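Chemist: this one's sequence-less:
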């Protein structure tokens, strides 16, 4: 069973592959198409968002400056996106993951955070971009499982920022059916990862778990297999755990 997060530099090949796939997807569909999982955004707005996230993260890694200064898409959107991705990859490849660096989560404040965060950001938005043209993409199960781990370890502690705090009166376990990984959550304010006998187990492919946690899939459409106290498990998963 892998230990998440991965060593920071192990994220770079995944990020290179995901950004390449995203650029190809930008070229494959209409930019004016609405992205159903991102409110009223179009694919063009999704491209602008992701490219500017890359520029912001690259600036933080290089200089420590966390001020957001979005720039508009110019020229060919796919090419503009590729330039943003190249800037991010260059910044990460040249960074020492152990150097101190600001980020918004509660883990150690080092540059290592941004390697993982940008893989997870790109993976979710790659799925979003495909959904805008009614297409489906399947992530590497390792990437999807790592994304689940990131939500539960980095976003769940901040969940009160995104909506009503999730309720969890008894422990539950999430299990990836296509990857050797499970996560047990224990009651708390907010709930947290821990060790306990679970009152319910939710099992599904890692990507399906990830899409539920990122509010991309409805519970009744996600293909979850729930054993034990399904009501408790569904109530927790219905909460808004991510932005």
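Modeler: Perfect, thanks for sending it. Computed from a predicted structure; not experimentally measured.

Chemist: Only C-alpha atoms from now on, for both contacts and neighbour counts.
Modeler: Will do.

Chemist: how far away is the residue lying farthest from the centre of the chain from residue 207?
Modeler: Of all residues in the chain, residue 75 sits farthest from the chain's C-alpha centroid, using Cα atoms, centre = their mean; the distance is 28.1 Å. Between residue 75 and residue 207 the computed distance is 33 Å (Cα to Cα, to the nearest Å).

Chemist: which secondary structure element contains the residue nearest the centre of the chain?
Modeler: In the chain, the C-alpha nearest the mean C-alpha coordinate belongs to residue 120, at 3.7 Å (Cα atoms, centre = their mean). Here residue 120 sits within helix 112-131, counting by DSSP states H and E.

Chemist: coming back round to it: and the residue farthest from the centre of the chain, that one's in a helix?
Modeler: No - the assignment for residue 75, made by DSSP: H, G, I helix; E, B strand; the rest coil, is coil rather than a helix.

Chemist: Take this one as well and set it beside the first:
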């Protein structure tokens, strides 16, 4: 199996977030997600966007131990229920995370929950 390059991973964060954003455009954000029936589409989007921000903070700060979610600015999603606010929040978080990863480079050492 061939591994993706660091740049490609960063590119995919942006591309896959754009794909999610396209699904959200004009959608009923209150509908349940078939593969996650306990979550609404909005909840899933906030989960993904929160993960972007969490990872971005870990990389930006070069965290060497677990980084609590409650210390991540904007982790809980946009204050507004407006779909446009959710869209902008997702785009901003993905871009910031990709930028942090690019700046850190592929050899930066940071804490991870993966063992």
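Modeler: Thanks, I have the structure now. Predicted, not measured: the structure shown is a model, and the values here were computed from it.

Chemist: what TM-score do we get after superposing?
Modeler: For this chain pair, the superposition-based TM-score is 0.78 by TM-score structural alignment, normalised by the length of the second structure; 104 aligned residues with a Cα RMSD of 1.7 Å.

Chemist: Quick check: the aligned residue for the residue nearest to the centre of the first structure in the second structure?
Modeler: Across the two structures, residue 120 of the first structure finds no equivalent in the second structure, going by TM-score structural alignment.

Chemist: Kindly report the same for residue 14 of the first structure.
Modeler: Taking TM-score structural alignment as the criterion, the aligned counterpart of residue 14 of the first structure in the second structure is residue 12.

Chemist: In which helix or strand does its match reside?
Modeler: Using DSSP H and E, residue 12 of the second structure maps to helix 6-24.

Chemist: quick one: that helix to chain centroid distance?
Modeler: Centroid separation between helix 6-24 of the second structure and its chain, computed with Cα atoms, centre = their mean, to the nearest Å, is 9 Å.

Chemist: in it, what's buried?
Modeler: Neighbour counts over helix 6-24 of the second structure (16 or more other Cα atoms under 10 Å) mark 10, 13, 14, 17, 18, 20, 21, 24 as buried.

Chemist: what's the neighbour count on residue 104 of the first structure?
Modeler: Each residue near residue 104 of the first structure was counted by other Cα atoms under 10 Å, and the total is 10.

Chemist: Quick check: which element contains it?
Modeler: In this structure, residue 104 of the first structure is located outside every helix and strand according to DSSP H and E.

Chemist: Excluding covalently adjacent residues, which one is nearest to the corresponding residue of the second structure for it?
Modeler: When the two structures are superposed using TM-score structural alignment, residue 104 of the first structure falls opposite residue 113 in the second structure. Among residues not flanking residue 113 of the second structure along the chain, residue 66 sits closest, at 7.5 Å (Cα to Cα, 6 or more residues apart in numbering).

Chemist: contacting residues for that neighbour?
Modeler: Counting by Cα atoms under 8 Å, 6 or more residues apart in numbering, residue 66 of the second structure touches 111, 112, 113.
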